[in-house]
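# could you work out the structure for the sequence below:
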Amino acid sequence: MLTVLVDYDSGNLHSAEKAFQRMALETNAGKILVTSRPEDVARADRIVLPGDGAFPACRKALGSYGGLFEAISESVTTRARPFLGICVGMQMMATWGREYEDTKGFDWIPGEVVKITPSDPSLKVPHMGWNDLVLDHPDAAARHPILNGIETGDHAYFVHSYHFKVANPAHRLAHCDYGGDITALIGRDTMLGMQFHPEKSQALGLRLIANFLTWTP
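As a prediction, the model looks like this:
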């Protein structure tokens, strides 16, 4: 079993690599590889796409690696390999990003990424720090397997100024409140995305990583 963390010079992958390696060892989930090689992505059993920074810059950086996005897309949309987008890696799954300029996303989960506008003017942007998750499907039987062992009120660590507004509420698995709903976790088919950083979210994040590594869609 091989899980690839895609490296396209959009953030420090060291902490994410360590967290995924730890949970892969604990769950006997195989090898973790950080790579920017399309051929590695093509042979991966699971794909993780992190991302830090602005949506347009991350989208451009990913496209600058010849064949890398194409390998990701073919693996996920054609061969149904489990995929996890983290932070901007999640946001790029949208139809459009509206940060600085209109930028086309992957259009895997319909919606758009827009600036956070809290109803309470005392709440600062970026949304930074710990916040409580609220599960959008309170019935345990209806929850996605990624949420096994996760409950409303568990804490996740966020750092972002823009958020994903899904077109279909069924694709939103969890949110948090920051002067209004902020999408925290999305999912469709074999695709998942987390706005928060699981590698920085302590016990919650490690549990989610373990769930992803052992998930069989």
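# for the rest of this, base every contact and every neighbour count on C-alpha atoms.
Noted.
# what's the following helix or strand after the longest strand belonging to the chain?
The longest strand of the chain (DSSP state E) is strand 181-188. Note on strand 181-188: by DSSP states H and E, the next helix or strand toward the C-terminus is strand 191-194.
# hmm, who's touching that following strand?
For strand 191-194, contacts defined as CA atoms under 8 Å, 6 or more residues apart in numbering pick out 76, 82-87, 89-91, 93, 184-187.
# among those residues, which ones are in helices?
Among these, the members falling in helices (DSSP state H) are Gly89, Met90, Gln91.
# pull the contacting residues for the last one.
Listed by CA under 8 Å, 6+ apart, the contact set of Gln91 reads Phe55, Gly85, Gly97, Gly105, Val113, His163, Phe164, Gly193, Gln195.
# second input sequence below; structure requested for side-by-side comparison:
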Amino acid sequence: MIAIIDYGAGNLRSVRNALTHLGADVTTASTPDQIEGADKIVLPGVGAFGAGMAALRAAGFEAPLHEAVAAGVPLIGICLGMQYLFESSDEMGIHKGLGLLPGRVTRFPVDGPKVPHIGWNQLHARQETPLLAGVQDGSYAYFVHSYYVEADDPADVLATTDYGIEYASVVGRGSLFGIQPHPEKSQTTGLRILKNFVEMAS
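Sure thing, here's the model as predicted:
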């Protein structure tokens, strides 16, 4: 059973539809007790980092997510959900993240390409990982974001994307993963990544 966390700031319907299309048993968790016993967890997110983290904390998910990751439950953060995994973001002030991975979230340089980064761009594999099994290097995924992750540990960077700078677009450590583009909007590539997550041993 895969639990999708509903804290009022995530694009749940399209993610749920994609997972259901892949044959996954999916439930929506709006309270922390509803992720107890889940085989896997999906943390979606759209909008601003600070407001999203405030909503996630207010719903009581912070400690249970730490406990689930420590117990080895596979978890994937999508888009803003990936950014939550890190220590902080400077989007509209300094905001504390979940701190599950070392690093921070910051805005694309003002002298670079147009922000937000919207549209199709490539994933360049940097580490072997079951999450990207069968995904060819250079495959395209769909992005919508103005801020990106600066990961402190290169070993956590599973794939990068170039948008004026090279930045981490897929991250992971153990059973914890994050993906900056929207896999549910990324057609064949995105469905393959979600399928890999669904089929991952838990």
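# got the contacts of Gln91 of the first structure as JSON lines, with neighbour count columns?
Compiled in JSON lines, these are given as follows (neighbours: other CA atoms under 10 Å):
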{"residue": "Phe55", "neighbour count": "27"}
{"residue": "Gly85", "neighbour count": "23"}
{"residue": "Gly97", "neighbour count": "28"}
{"residue": "Gly105", "neighbour count": "21"}
{"residue": "Val113", "neighbour count": "26"}
{"residue": "His163", "neighbour count": "25"}
{"residue": "Phe164", "neighbour count": "29"}
{"residue": "Gly193", "neighbour count": "28"}
{"residue": "Gln195", "neighbour count": "26"}
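# using CSV, lay out the residues you listed together with distance to Gly149 of the first structure.
Converted to CSV, the contacts of Gln91 of the first structure look like this (distance: CA to CA, whole Å):
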residue, distance to Gly149 of the first structure
Phe55, 31
Gly85, 20
Gly97, 32
Gly105, 31
Val113, 29
His163, 25
Phe164, 24
Gly193, 18
Gln195, 19
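# ok, of those, which one's closest to Val48 of the first structure?
Closest approach to Val48 of the first structure among the contacts of Gln91 of the first structure (CA to CA): Gly85, at 5.9 Å.
# from the contacts of strand 191-194 of the first structure, which two are the most distant?
By the measure CA to CA, Val76 and Ala184 form the most distant pair in the contacts of strand 191-194 of the first structure, at 21.1 Å.
# neighbour count: the two, which is higher?
Neighbour tally, Val76 of the first structure and Ala184, criterion other CA atoms under 10 Å: the higher count belongs to Ala184, 26 against 21.
# the more buried one matches what in the second structure?
Correspondence of Ala184 of the first structure to the second structure, assessed by TM-score structural alignment: Ser169.
# can you give me the helices in the second structure?
According to DSSP H, the helices that the second structure contains are 12-21, 49-58, 62-70, 80-84, 187-199.
# so what does Ser146 of the second structure match up with in the first structure?
So, by TM-score structural alignment, Ser146 of the second structure is matched to Ser161.
# what is the neighbour count of that match?
By other CA under 10 Å, 18 other residues sit near Ser161 of the first structure.
# quick one on the thing from earlier: packing partners for the longest strand of the first structure?
In terms of contacts (3 or more CA pairs under 8 Å, 6 or more residues apart in numbering; DSSP states H and E), strand 181-188 of the first structure is packed against strand 162-166, strand 172-177, strand 191-194.
# what's the closest of these to His155 of the first structure?
For these, proximity to His155 of the first structure was assessed by CA to CA; strand 172-177 is nearest, at 9.6 Å.
# skipping adjacent residues, who's closest to Leu132 of the second structure in space?
With CA to CA, 6 or more residues apart in numbering as the criterion, Leu132 of the second structure has its nearest non-adjacent residue at 5.9 Å, and that residue is Ile193.
# which residues in the second structure does stretch 193-206 of the first structure match up with?
The aligned range for stretch 193-206 of the first structure is 178-191, by TM-score structural alignment.
# now the matching stretch: buried residues?
Of the residues in stretch 178-191 of the second structure, Gly178, Ile179, Gln180, Pro181, His182, Pro183, Glu184, Lys185, Ser186, Thr189, Gly190, Leu191 count as buried by neighbour count, 16 or more other CA atoms under 10 Å.
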